[in-house]
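Student: What follows is a predicted structure for the sequence shown.
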Amino acid sequence: MVTWLRNKLFDLGLLKSVSYNFPVICVGNLSVGGTGKTPMIEYLIRLLKDDFAVATLSRGYKRKTKGFQLANKNSSAASLGDEPFQFYSKFKENILVAVDADRINGIKNLIVQESSIEIVLLDDAFQHRKVKAGFNIMLTTFEKPYFSDIVLPTGDLREPRRGAKRADIIVVTKCPKGLSNSDKDSILKQIKPNKNQHVFFSSISYSDKVFTMESKRNLSELNDFTLVTGIANANPLVEFLKVNKLEFEHLNFKDHHEFSIEDIEALKQKELILTTEKDFMRLKQYAELKDKLFYLPIQVKMDNEATFNKLVLDYMKNDN
């Protein structure tokens, strides 16, 4: 009732949202954790970075700092949070990366830092309605779609299902490869999109190579390793590795796990470690793991990439 009332007050204009005279794209979800926001933000960065001055703004979940932080050469997962630090590590030559739990204050500071910003990507901000994004992309997983879920604490939704109507695009993420048209139609019937809404389906595309800070190897060369994950749902990765007939043990930690001294001591005893790119951002600071720690990159694979890209680029063109 509280979240319903809050959204209603925003809808009626009794609670105010701040709009901006430049494009703002929000990527978020209705549920807690694990829908694929980080790879979607990276997809948008790759789409936009060559033609626009891009900035990302995240909350900076579990960081050790407060207030506004702009990523720089001294930043770390501790100062930014693991996901924003990942954005900075991969795209620092092309974009600005900032964190602030207060999105209005974050955008204000970004503009002060760089007045030529042409697009702000808001990470995990679907419920942050004090900022009125010009374009909303909402994610929901194939395995646990929002229309089959209910609000916390009984279910995993942050707000009622009707919140999906605020989205311009709904992406069903982590779909199995070769999802049939009949399965897609069945999902569409349950989403019941408005006429102005577009629904897409995406899957996870894993690299065939793994990386350390200084080298890379073919994934097929790995065997008898320890898989370390601290993400919301490691099942797709585990299944992918099993399909590739790789032998490994799995140390499965909770999402955004803060690795303790005891954890690192235990990992030092392992001969070879494979982890996710997000976990790598927290683990790469430990020099004793340097030569044995590999990460496996992932990317979003859209089912109708050209149409999705056109919708985003049309918004950029029409909002400028």
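Tutor: That came through fine.

Student: Could you use CA atoms for every contact and neighbour count after this?
Tutor: Noted.

Student: And for Val243, the neighbour number?
Tutor: When neighbours are counted by other C-alpha atoms under 10 Å, Val243 registers 9.

Student: now the farthest one out in the chain, which residue is it?
Tutor: Distance from the centre of the chain peaks at Gln269, with 31.3 Å (C-alpha atoms, centre = their mean).

Student: residue ranges of the strands in the stretch 51-200 of the chain, please?
Tutor: Secondary structure of the stretch 51-200 of the chain, counting by DSSP state E, counting those that start in this stretch: strands at 54-58, 69-70, 95-99, 119-123, 135-141, 169-173, 198-206.

Student: any chance of those in a markdown table, with mean neighbour count too?
Tutor: Output for those, formatted as a markdown table (neighbours: other C-alpha atoms under 10 Å):
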| stretch | mean neighbour count |
| --- | --- |
| strand 54-58 | 24 |
| strand 69-70 | 18 |
| strand 95-99 | 25 |
| strand 119-123 | 23 |
| strand 135-141 | 24 |
| strand 169-173 | 25 |
| strand 198-206 | 19 |
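
Student: what about versus this one:
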Amino acid sequence: MKNLRLLLLPFSLLYWFIVSIRNLFYDIAIFKSYTFNKPIIVIGNLSTGGTGKSPQTEYLIRLLNNVYRVATLSRGYKRKSKGFVLADEKANADILGDEPYQFYKKLQQATIAVDADRKNGIENLLALSSKPQIILLDDAYQHRRVKAGFYILLTAYGDLYADDFVLPAGNLRESRSGAKRANIIIVTKCPSNLSLQEQERIRKKLRLQSGQKVYFSYIAYDDKVYNTTTAVALETLRNTNKIIVAGIAKPQPFFEHVKQDDDVCLTYPDHHYFTETELKELETISRNKIIITTEKDYMRLAGKLPEDRLFYLPIMTTFINEGDNFDKTILDYVGKSTTNR
């Protein structure tokens, strides 16, 4: 792997140069950025994925939904529709993409929309009769055409952007210096007992800008698995032979949480759309066994496998400490913001 990275390093330097010029042109206004008279929060990362954007976005929706009309705008990765789409009762994972559809199914009080052109998407949202009071831009850290008022950057514990390289030698979409645009950095997927000493070590490694704040979070698993009609305690299935399916980035923690010795784990690419052949293979392999998958994968598998045997395990992001301070920072920004400067 190290030798391969060395071979790819010249291509990474070229990629870094192109992306750096693009960012510079936005910074000095050669490329135009658009602002809107609404508080807009971006949730994103420097890496290509696996940092836990979905549970963090869901956390923000829940935090803000009780006080404000919230809209979430995603690009709808791998969806089969085009342009701006507003989620409604006809929506599914093919139309919205799996993550926005997951938000829609769980958080119907919020407005969920998709559009790869975030400027166009925001304009459509603000043209609604019931305009959102705040807009969350999911996975839009590199979308410089819209200038948001607040940026949240995620980086996974054990895979910090400070230790990575830009594509293709590494997994970064832009150089580490892009972190300077963030108001808040969240180190996600930490051990739940991460020590204060380790937190301080990571803070120093990230080389924070003045005013930047770092928070540490971990993934908490529900104690039940679900389908559209049933909830079953995961503990009661521990000793039941299962098929565990994951089409997400970095699925190993999910497997480790669910798996017992005789279980079969099947891994697919992130956001994978299952073919008819793969679905038939899954049915054959599982026979009369329970299938447990991630919530995101369930959005793509529901209705395509026997419902009485297909379950998903929800997750949520939980702050190790200072969660109240994080909430207050977000609520203060939204409450005080009338324009994005």
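Tutor: Here it is on my side, so go on. Small disclaimer: the values here were computed from a predicted structure and weren't measured.

Student: tm score of chain vs chain?
Tutor: After superposition, the two chains reach a TM-score of 0.97 (TM-score structural alignment, normalised by the length of structure 1), with 316 aligned residues with a C-alpha RMSD of 1.1 Å.

Student: ok so, going back, same list (the strands of the stretch 51-200 of structure 1) but as JSON lines, adding distance to Asn223 of structure 1.
Tutor: Output for the strands of the stretch 51-200 of structure 1, formatted as JSON lines (distance: least, C-alpha to C-alpha, whole Å):
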{"stretch": "strand 54-58", "distance to Asn223 of structure 1": "36"}
{"stretch": "strand 69-70", "distance to Asn223 of structure 1": "39"}
{"stretch": "strand 95-99", "distance to Asn223 of structure 1": "36"}
{"stretch": "strand 119-123", "distance to Asn223 of structure 1": "35"}
{"stretch": "strand 135-141", "distance to Asn223 of structure 1": "30"}
{"stretch": "strand 169-173", "distance to Asn223 of structure 1": "29"}
{"stretch": "strand 198-206", "distance to Asn223 of structure 1": "17"}
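
Student: of all the ones you listed, which lies closest to Leu222 of structure 1?
Tutor: strand 198-206 (14.8 Å; C-alpha to C-alpha).

Student: what span of structure 2 lines up against whatever helix or strand comes next after the closest one?
Tutor: The first helix or strand that comes after strand 198-206 of structure 1 along the chain, using DSSP states H and E, is strand 209-211. Under the alignment (TM-score structural alignment), strand 209-211 of structure 1 falls on residues 224-226 in structure 2.

Student: From the chain's centroid, how far away is the matching stretch?
Tutor: Averaging C-alpha coordinates over stretch 224-226 of structure 2 and over its chain gives two centres that are 21 Å apart (C-alpha atoms, centre = their mean, to the nearest Å).

Student: with structure 1 superposed, average distance for it?
Tutor: Aligned to structure 1 and superposed, stretch 224-226 of structure 2 gives a mean residue distance of 0.4 Å (mean C-alpha distance after the TM-score superposition for structure 1).

Student: Give me the residues contacting that stretch.
Tutor: Under the contact criterion C-alpha atoms under 8 Å, 6 or more residues apart in numbering, stretch 224-226 of structure 2 has outside partners Ala231, Val232, Ala233, Leu234, Glu235, Ile292, Phe311, Tyr312, Leu313, Pro314.

Student: Structure 1: matching residues for stretch 158-178 of structure 2?
Tutor: Under TM-score structural alignment, the match for stretch 158-178 of structure 2 is residues 143-163.

Student: Give me the mean distance between stretch 55-64 of structure 2 and structure 1.
Tutor: Counting by mean C-alpha distance after the TM-score superposition for structure 1, stretch 55-64 of structure 2 comes out at 0.3 Å.

Student: tell me which residues of that stretch are tucked away?
Tutor: For stretch 55-64 of structure 2, the neighbour count (16 or more other C-alpha atoms under 10 Å) marks Pro55, Gln56, Thr57, Glu58, Leu60, Ile61, Leu64 as buried.

Student: Among these, which one lies nearest to Pro306 of structure 2?
Tutor: Out of the buried residues of stretch 55-64 of structure 2, the member with the shortest distance to Pro306 of structure 2 (by C-alpha to C-alpha) is Pro55, at 26.6 Å.

Student: Identify the residues contacting whatever residue of structure 1 lines up with that closest one.
Tutor: Matched by TM-score structural alignment, Pro55 of structure 2 corresponds to Pro39 in structure 1. Contacts for Pro39 of structure 1 (C-alpha under 8 Å, 6+ apart) come out as Ile298, Gln299, Val300.

Student: Could you identify which of those has the most neighbours?
Tutor: Busiest of the contacts of Pro39 of structure 1 [other C-alpha under 10 Å] is Val300, holding 19 neighbours.

Student: doesn't Ile41 make contact with it?
Tutor: No - the pair Val300 of structure 1 / Ile41 is not scored as a contact, 9.7 Å apart, by C-alpha atoms under 8 Å.

Student: Ok, which of the strands of the stretch 51-200 of structure 1 comes nearest Tyr315 of structure 1?
Tutor: strand 135-141 (7.4 Å).
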